[in-house]
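J.: Okay, structure incoming, though there's no sequence with it:
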């Protein structure tokens, strides 16, 4: 009996070590897959605060919570099953779909650049006045629709990075990535939208240093929001361009990725890894801006033709 008990305990210990190793592998894979989607995550973080503009401050956090729950539903109940079905039955479609999503990101980024330059942009439709509840619901619905597109990119990027794993492991990793990124993004968004309130609270304290910090936060928030908007637009363009470059390489056209890789390596040897990354991001962004600009031009021409008829 004692020897049998010892053997059983050894088996349990072995199974525990194996499970722990598997969890470590899943955690590492989830971290790696999630890091590949950081550009889209930055854009998601930059875009979402806009949806609480014009609403009462006490409703800001409840609205962010609603959007976060919608984002989780998007990732876990729509995109995760779709990604696993693609991986199981049509893995060949992952790269083309990812490239379509990358092209859409380039288009959206180019649209924002054109709007900033005063060229084209989406026409603003006149809307009937809405009550507070209707306005809140409209903004939440719009944010969740936008999140669906960005989340699809996040899940597709993560899926492409774990395509060699088993379906079960893929599902666990994608779920971990989806939940982790949602908590991270909307936690940061909640902090951003309440930062001015925190600043006002600190500005009313007795200590001079605390009051100065509070006034700095209040004055700095508009600058931060503009910065996030710029970073979000840039992220859309360079991530979209990078997805297109990688997809072309997978489909057999190696020249764009090879050119960018060699340019990045040449700069990295002289100036370090950060400069190499900047070259990669810049060249990917240039390609993304060109592709997005062409798509935007075509979309605008179609829009004009539809209005004529």
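T.: Looks like it came in fine. Please read all numbers here as calculations on a predicted model, not as lab measurements.

J.: From here on, just use CA atoms for contacts and neighbour counts.
T.: Fine.

J.: Residue 40: what's it in contact with?
T.: 150, 153-154, 235-236, 239 (CA atoms under 8 Å, 6 or more residues apart in numbering).

J.: ok, now with 7 Å
T.: 150, 154, 235-236, 239 (CA atoms under 7 Å, 6 or more residues apart in numbering).

J.: At which residues are the helices of the stretch 1-150 of the chain located?
T.: Secondary structure of the stretch 1-150 of the chain (DSSP state H, counting those that start in this stretch): helices at 2-36, 38-47, 60-73, 80-89, 94-116, 132-161.

J.: can you tell me which helix in this protein is longest?
T.: Under DSSP state H, the helix in the chain containing the largest number of residues is helix 208-250.

J.: Off-centre distance for the following helix or strand past it?
T.: Helices and strands here follow DSSP states H and E; after helix 208-250, the next one along the chain is helix 255-271. Here helix 255-271 is found 25 Å from its chain centre; the criterion is CA atoms, centre = their mean, to the nearest Å.

J.: What of stretch 184-194?
T.: 14 Å.

J.: what's the answer for stretch 9-25, then?
T.: For stretch 9-25, the distance to the chain centre is 34 Å (CA atoms, centre = their mean).

J.: now stretch 194-213
T.: 31 Å.

J.: would you turn the helices of the stretch 1-150 of the chain into CSV with distance to residue 292?
T.: Below are the helices of the stretch 1-150 of the chain laid out as CSV (distance: least, CA to CA, whole Å):
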stretch, distance to residue 292
helix 2-36, 21
helix 38-47, 16
helix 60-73, 26
helix 80-89, 25
helix 94-116, 4
helix 132-161, 16
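
J.: take the one below as the second:
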């Protein structure tokens, strides 16, 4: 009997350690996921365009297909690469992170420049004017295009997450990074599914709602979705510039160039202590704004490089991908 009690004690102790490890993984994954806000919001803002023009019944299957492709990108390719870098070449993570930050700055600046009519954006894509009559082929092409685009954003998300995971050991790091991949993928594509079906939900409420308030809410959803998508794009662009700029500032500081970080810190501190209340919030806001301004400036510089050199090379490479 005493042996059985001892065994149960051991099982309970193991379960407690396992539960604590799961809590640690979820907690670290949540923190790391929050650091990737810019890329996550942009992913959610960009993806709905890939189901535009399809029948309503095909929207969710396409999103599910993109979701599976995104998980493959993160779990089967980027996770092993990230763990290998962490184990054998940790020195490569800050430069790669800065490269990803520069990409976010470029994308954010390009969106603004395109909105102002001073950049081609992605309107010069060689396949833009191509007409595909077979719906199945069009769906295949759209899904594959979305998965390729997701790979870039997923690489940035996983790199940001990896840089924010403390040294917990190989298996804890792997579990945390896998949890990040799942949390972000579910959050992004779950939100996208809800966004693209919101029109249908609103239309159903407007036509079949038994109460006047239900029908009014339905009409409001239908009318409000274009504005919501536009607002999401604006927020995503701002977040990209903020996160990209902060990554560059932090990366320069790690590499020994602390002047930009010090200037931003001093400016934010001075503004925050010039007011009587909410000093912490003011300091954070000023820091984020200055990071965003720096990100925008860098992005503007990178636009001609990205559009004239990097984008043609990327299109040539991805054109050969299955």
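T.: That came through fine. Fair warning: this is a prediction, and the values are worked out from it, not measured in the lab.

J.: TM-score for these two?
T.: Overlay of the two chains. TM-score (TM-score structural alignment, normalised by the length of the first structure): 0.92; 303 aligned residues with a CA RMSD of 1.9 Å.

J.: now the second structure: which of the contacts of residue 40 of the first structure match?
T.: Counting by both residues aligned by TM-score structural alignment, their matches' CA atoms under 7 Å, the second structure reproduces these contacts from the contacts of residue 40 of the first structure: 150, 154, 236.

J.: Show me what the first one aligns to in the second structure.
T.: This points to residue 150 of the first structure. In the second structure, residue 150 of the first structure lines up with residue 153, judged by TM-score structural alignment.

J.: and the gap between that match and residue 275 of the second structure?
T.: 38 Å (CA to CA, to the nearest Å).

J.: more neighbours, those two?
T.: Applying other CA atoms under 10 Å to residue 153 of the second structure and residue 275 shows that residue 153 carries more neighbours, namely 22 against 10.

J.: Show the contacting residues for the more buried one.
T.: residue 39.

J.: try 10 Å this time
T.: Applying CA atoms under 10 Å, 6 or more residues apart in numbering, we find residue 153 of the second structure in contact with 36, 38-40, 42-43, 70, 100, 103-104, 147, 159.

J.: what do you get for residue 42 of the second structure?
T.: Counting by CA under 10 Å, 6+ apart, residue 42 of the second structure has contacts 104, 107-108, 153, 188, 232-240.

J.: close enough to count as contact, residue 107 of the second structure and residue 299?
T.: Yes - the criterion here is CA atoms under 10 Å, and residue 107 of the second structure meets it with residue 299 at 7.2 Å.

J.: neighbour-wise, which of these two wins?
T.: residue 299 (28 against 24).

J.: Tell me the spatial nearest neighbour of the alignment partner in the first structure of that one, not counting adjacent residues.
T.: Structural alignment (TM-score structural alignment) places residue 299 of the second structure against residue 292 in the first structure. Excluding its sequence neighbours, the residue lying closest to residue 292 of the first structure (CA to CA, 6 or more residues apart in numbering) is residue 107, at 3.8 Å.

J.: Can you tell me how far the residue in the second structure that residue 236 of the first structure lines up against is from residue 311 of the second structure?
T.: In the second structure, residue 236 of the first structure lines up with residue 240, judged by TM-score structural alignment. Applying CA to CA, the value for residue 240 of the second structure to residue 311 of the second structure is 19 Å.

J.: Which one's more surrounded, those two?
T.: Neighbour totals were compared for residue 240 of the second structure and residue 311, and residue 240 leads with 31 against 15 (other CA under 10 Å).

J.: Which residue is the nearest non-sequential neighbour of the more buried one?
T.: residue 38 (4.3 Å).

J.: I figured that neighbour hits residue 104, correct?
T.: Yes - contact criterion CA under 10 Å: residue 38 of the second structure and residue 104 qualify, at 7.9 Å.

J.: any residues in contact with both of these two?
T.: What both residue 38 of the second structure and residue 104 touch, as defined by CA under 10 Å, 6+ apart, is the set 153, 156, 237, 239-244.

J.: Can I get the kept ones among the contacts of residue 40 of the first structure in JSON lines including distance to residue 223 of the first structure?
T.: Formatted as JSON lines, these follow (distance: CA to CA, whole Å):
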{"residue": "150", "distance to residue 223 of the first structure": "24"}
{"residue": "154", "distance to residue 223 of the first structure": "27"}
{"residue": "236", "distance to residue 223 of the first structure": "20"}
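
J.: on average, how far is stretch 242-254 of the second structure from the matching bit in the first structure?
T.: Once fitted to the first structure, stretch 242-254 of the second structure is off its aligned match by 0.9 Å on average (mean CA distance after the TM-score superposition for the first structure).

J.: residue range for stretch 213-226 of the second structure in the first structure?
T.: Going by TM-score structural alignment: stretch 213-226 of the second structure matches residues 209-222.
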